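**Student:** only geometry, no sequence info:
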């Protein structure tokens, strides 16, 4: 009788145990949000580029060059005799102001003051970081950054709003090379 009870319990456990089954998802995501986001960003980029081209055409006295990093720039004063541009780890001092595409000043040079930055080791919005790498000491450059190269979707949580293209006038004062 004990053996029969043991066999019955064992058979019940054996037959009653199934392998776990995957639970079907409650929500099926088709990727439509990503697709809509991409389409929205493509349209935003197109609108910004048209506005930027209009601003550039308004500067008839300045020849803006497109950078390979997706922004435009013009040398207001160029250091012809110098060949040193900032590299990773170099310490630089610079001043700049920030305006919107209509020329309304958002932050002045006096308000921002002289900035000291170690190349690629500190936070700086991507367009300005890439633009500084094109400059030599004592150069004065006007940059036009589309919003994705400036503060993008989030803005700066102060005066620069969402998706705002920027014009920055930058003067690179000094470059102290990193000898490490």
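**Tutor:** Perfect, thanks for sending it. No experiment lies behind these values; they were computed from the predicted model shown.

**Student:** switch to C-alpha atoms for all contacts and neighbour counts from now on
**Tutor:** Will do.

**Student:** buried ones in the longest strand seen in the chain?
**Tutor:** In the chain, with assignment by DSSP state E, the single longest strand is strand 166-176. Going by neighbour count (16 or more other CA atoms under 10 Å), the buried part of strand 166-176 is 166-175.

**Student:** ok, second structure coming up, stack it against the first:
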């Protein structure tokens, strides 16, 4: 029995490796075709470009653990089909790393400064993974999300009420 469960795990690992490689190839092909944007590969396994980058030299803060951020975002599939339109997802108030949020977006917010708008491309394992969002996003769907970070409130400035 141990041997069969071990082979199941090995097969599962191999399937996941193939899925990640296939999604990354698809994403890199999309990036290669898009000559109008300058993409950056993050250290966390996703890609992004700035729609609006802060040029204010005093605007240097990025969110840290416990800070509360206010942001909007939309979601499309990597073919550009709208999954959640702008405004369909309510403006989100999120305490960094203290609440649930899909992994890629949680990591992406940490790269942003107040007022910036960034488009992220997340492979499925950085988005909603195998389970999807139980609504409009199915199993293993890579996504594109455009995020507008409105504000960052330092955790020490938040009333405990």
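**Tutor:** It's in. Because the structure is predicted, anything quoted here is derived from the model rather than measured.

**Student:** what TM-score do the two superposed chains give?
**Tutor:** After superposition, the two chains reach a TM-score of 0.93 (TM-score structural alignment, normalised by the length of the second structure), with 154 aligned residues with a CA RMSD of 1.1 Å.

**Student:** rewinding a little: now do the longest strand of the first structure: which range of the second structure does it align onto?
**Tutor:** Against the second structure, the aligned range for strand 166-176 of the first structure is residues 143-153 (TM-score structural alignment).

**Student:** ok, average deviation of that stretch from the first structure?
**Tutor:** Following superposition, stretch 143-153 of the second structure is found to deviate from the first structure by 0.4 Å on average (mean CA distance after the TM-score superposition for the first structure).

**Student:** hmm, back to that, quick one: list the elements packing against the longest strand of the first structure.
**Tutor:** When contacts are defined as 3 or more CA pairs under 8 Å, 6 or more residues apart in numbering; DSSP states H and E, strand 166-176 of the first structure sits against strand 91-99, strand 140-145.

**Student:** right, so of those strands, which gets closest to residue 121 of the first structure?
**Tutor:** strand 91-99 (9.7 Å; CA to CA).

**Student:** give me the mean distance between the very next helix or strand once past that closest one and the second structure.
**Tutor:** Helices and strands here follow DSSP states H and E; after strand 91-99 of the first structure, the next one along the chain is strand 105-107. For strand 105-107 of the first structure, the mean deviation from the second structure after alignment is 0.4 Å (mean CA distance after the TM-score superposition for the first structure).

**Student:** residues making contact with strand 105-107 of the first structure?
**Tutor:** By CA atoms under 8 Å, 6 or more residues apart in numbering, the residues outside strand 105-107 of the first structure that reach it are 97-100, 159-160.

**Student:** mind listing the helices for the second structure?
**Tutor:** Using DSSP state H, the helices of the second structure run over 2-33, 103-109.

**Student:** now residue 45 of the second structure: how far from residue 12 of the second structure?
**Tutor:** Look at residue 45 of the second structure and residue 12 of the second structure: by CA to CA, to the nearest Å, they are 20 Å apart.

**Student:** wait, which of the helices and strands packed on strand 166-176 of the first structure is closest to residue 62 of the first structure?
**Tutor:** strand 140-145 (9.7 Å).

**Student:** so the closest one aligns onto which residues of the second structure?
**Tutor:** Aligned by TM-score structural alignment, strand 140-145 of the first structure corresponds to residues 117-122 of the second structure.

**Student:** list the buried residues of that stretch.
**Tutor:** Residues 117-122 are the ones in stretch 117-122 of the second structure that count as buried (16+ other CA under 10 Å).

**Student:** which one of the residues you listed is nearest residue 5 of the second structure?
**Tutor:** residue 122 (30.7 Å).

**Student:** distance of residue 69 of the second structure relative to residue 114 of the second structure?
**Tutor:** Distance, residue 69 of the second structure to residue 114 of the second structure, using CA to CA: 9 Å.

**Student:** and for residue 140 of the second structure?
**Tutor:** Taken as CA to CA, the span from residue 140 of the second structure to residue 114 of the second structure is 31 Å.

**Student:** cool, residue 131 of the second structure as well?
**Tutor:** Residue 131 of the second structure is 31 Å from residue 114 of the second structure, by CA to CA.

**Student:** between those two, which one's more packed in?
**Tutor:** residue 114 (21 against 12; other CA atoms under 10 Å).

**Student:** residue 39 of the second structure matches what in the first structure?
**Tutor:** Using TM-score structural alignment, residue 39 of the second structure pairs with residue 64 in the first structure.
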